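Participant: sequence-free structure coming up:
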């Protein structure tokens, strides 16, 4: 699979480096994740289900992925592009539960390597493939994929108009874009650092109104749009209550993403509560 040109210069190249440096800060993750999964699986070979609490790097984790898939209803045999795939959690979930073929693209090389290693460990190398690529310059032919799936990725893309034009280009006629994204709230910038950016230089949020306008300009027809900010807030409050009550915390990314992850998670909750970010799920179609 062709990969994006990584020799970019100027402002765009600096943005790529800012974003990838943030995500690569903890180094290779696959072995740590597999060690944790082995431990919680009593030493047996981990499955996609065992990895799910650890490899879903978005708010509400697997719970949100299940809810998102119920809205999108991927069809068996479809070719799905997971854009901003991270370490491949949703891609593996889709391949296993929806019987689709998944291509996962991400800017961060270490994430792509981890995604491939984790997929090999659960026997999915033939059905889920990963490569480094820029979401605004996809190495795919026109009209080549049935479904573009993206969860918590557009926050790191400065040129969202180019992003959605590329999505429209690679989608087949009648193909769909499924997005689950964090967007700008009315009360100013998020509290930094947050899980997707260490500083404002790596974060590029637009309001839901602005995103919807860009999607329409790209020629994508809106089928469903849901504001899930209240669900995300409830999830934050449940987690906080469990911590305050001393409830044992289930396995999750906090076990391997380093000491800074606690502050990022706290700022995510504060940003939601203060109206600085919102969370949305949507389904659009290329007519």
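Facilitator: Cool, got the structure. Predicted model, so just to flag it, every value in this text is computed and none were measured.
Participant: C-alpha only now, for contacts and for neighbours.
Facilitator: Noted.
Participant: Looks to me like residue 181 is in a strand.
Facilitator: Yes: secondary structure of residue 181 (DSSP: H, G, I helix; E, B strand; the rest coil): part of a strand.
Participant: Could you report the neighbour count for it?
Facilitator: Residue neighbour count, defined by other C-alpha atoms under 10 Å, stands at 21 for residue 181.
Participant: Please compare the first structure with the one that follows:
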């Protein structure tokens, strides 16, 4: 019998990266006191400080939601993770949100957390691939994604699927990491322990694939400088002795701190960048 294991598919590599964290619900509940919450009576106000793993955290989600004028809209959150932005959009913007993620453990965590903080009826979570969306053509007026495309190798197929399930006039709202003009990123980073789970493209190639899917640009913003400013402000606060505010590092542990340091270094060295954009289906 062969003794060599078959190589992992991109999907298996990505799900393995995200599935290794164990019971995130219990870890988050144990961390709630640091965010001013009560594990016995969890509330959204404390939870939202801990459950958003993208650059800028809750602040970035709010800024993008305001720019997108998303208030009160039903929307699909692609690559929703454990549902942090989904819950924020439901709780603060009155959206009915369907989150979709490739990792079943994250979807289960998202459902449980939403239920614990009273958002179970405003959010639902589906385990599926963004390359084969389980929705009919034209099913959505708004599709949202933050820091998900980095794990998806076939960007053309991703944006074709987005275009397929968007209704005419529907909007695709995105906030993602892109490849920078520098060399390959340092690993591990929050979205990938090794290069095998990371599929970054330069911003111009992302732009071309979105246009190739038949979408039209409404707004495009290189957010790299803003991300660097936030990182430097955080460093300055730490150097002055200010306690670090609650965040996902409390949940994910020392490994996440290394990932966060590498992400900051990658941004500073031009190895990665950050873009936000809104595209529309004609």
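Facilitator: Great, that's in hand. Not measured: the values here are computed from a predicted model.
Participant: TM-score of the superposed pair?
Facilitator: Once superposed, the chains reach a TM-score of 0.94 (TM-score structural alignment, normalised by the length of structure 2), with 277 aligned residues with a C-alpha RMSD of 1.7 Å.
Participant: okay, and stretch 128-146 of structure 2 goes to which residues in structure 1?
Facilitator: The aligned range for stretch 128-146 of structure 2 in structure 1 is 133-151, by TM-score structural alignment.
Participant: can you pull the buried residues of the matching stretch?
Facilitator: Within stretch 133-151 of structure 1, the residues that count as buried by 16 or more other C-alpha atoms under 10 Å are 133-136, 138-139, 143-151.
Participant: ranges for the strands of the stretch 101-250 of structure 2?
Facilitator: Using DSSP state E, counting those that start in this stretch, the strands found in the stretch 101-250 of structure 2 span residues 123-127, 140-146, 166-179, 216-222.
Participant: Including distance to residue 71 of structure 2, could the ones you listed go into TSV?
Facilitator: What follows is the strands of the stretch 101-250 of structure 2, written out as TSV (distance: least, C-alpha to C-alpha, whole Å):
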stretch	distance to residue 71 of structure 2
strand 123-127	15
strand 140-146	11
strand 166-179	13
strand 216-222	18
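Participant: which of the buried residues of stretch 133-151 of structure 1 sit farthest apart?
Facilitator: Pairwise distances across the buried residues of stretch 133-151 of structure 1 peak at 21.5 Å for 143 and 151 (criterion: C-alpha to C-alpha).
Participant: can you pull the buried residues of the longest helix along structure 1?
Facilitator: Of all the segments of type helix in structure 1, defined by DSSP state H, the longest one is helix 229-244. Neighbour-count burial for helix 229-244 of structure 1 flags 229, 232-233, 236 (criterion: 16+ other C-alpha under 10 Å).
Participant: Quick check: next helix or strand after it?
Facilitator: Next helix or strand after helix 229-244 of structure 1 toward the C-terminus (DSSP states H and E): helix 260-273.
Participant: how big is the offset of that next one relative to structure 2?
Facilitator: Superposed on structure 2, helix 260-273 of structure 1 shows a mean distance of 0.6 Å to its aligned residues (mean C-alpha distance after the TM-score superposition for structure 1).
Participant: contacts for that helix?
Facilitator: Applying C-alpha atoms under 8 Å, 6 or more residues apart in numbering, the contact partners of helix 260-273 of structure 1 are 190-195, 229, 232-233, 236, 254, 277-278.
Participant: possible to save the residues you listed as CSV with distance to residue 216 of structure 1?
Facilitator: Listed next are those as CSV, based on distance: C-alpha to C-alpha, whole Å:
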residue, distance to residue 216 of structure 1
190, 26
191, 30
192, 31
193, 31
194, 29
195, 29
229, 22
232, 26
233, 28
236, 32
254, 37
277, 22
278, 20
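Participant: just so I have it, where are all the helices in the stretch 1-150 of structure 1?
Facilitator: Assigned by DSSP state H, counting those that start in this stretch, the helices in the stretch 1-150 of structure 1 fall at 10-23, 30-40, 48-55, 61-72, 89-98, 109-121.
Participant: give the contact list for residue 105 of structure 1.
Facilitator: 81-85, 112, 130-135.
Participant: In structure 2, what residue corresponds to it?
Facilitator: By TM-score structural alignment, residue 105 of structure 1 lines up with residue 100.
Participant: Just send the helices of the stretch 1-150 of structure 1 back as a markdown table, with mean neighbour count too.
Facilitator: Below are the helices of the stretch 1-150 of structure 1 laid out as a markdown table (neighbours: other C-alpha atoms under 10 Å):
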| stretch | mean neighbour count |
| --- | --- |
| helix 10-23 | 16 |
| helix 30-40 | 17 |
| helix 48-55 | 21 |
| helix 61-72 | 17 |
| helix 89-98 | 22 |
| helix 109-121 | 22 |
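Participant: got the ones you listed as a markdown table, with distance to residue 171 of structure 1 columns?
Facilitator: Output for those, formatted as a markdown table (distance: least, C-alpha to C-alpha, whole Å):
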| stretch | distance to residue 171 of structure 1 |
| --- | --- |
| helix 10-23 | 25 |
| helix 30-40 | 31 |
| helix 48-55 | 26 |
| helix 61-72 | 15 |
| helix 89-98 | 18 |
| helix 109-121 | 22 |
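Participant: For residue 250 of structure 1, find the nearest of the ones you listed.
Facilitator: helix 48-55 (8.0 Å).
Participant: Over in structure 2, find the residue span that closest one aligns onto.
Facilitator: Alignment note (TM-score structural alignment): helix 48-55 of structure 1 is matched to residues 44-51 of structure 2.
Participant: Span of that stretch from start to end?
Facilitator: 10 Å (C-alpha to C-alpha, to the nearest Å).
Participant: residues making contact with it?
Facilitator: Stretch 44-51 of structure 2 is contacted from outside by 28, 32, 35-37, 57-58, 82-84, 87-88, 91, 117, 246-248, 250-251, using C-alpha under 8 Å, 6+ apart.
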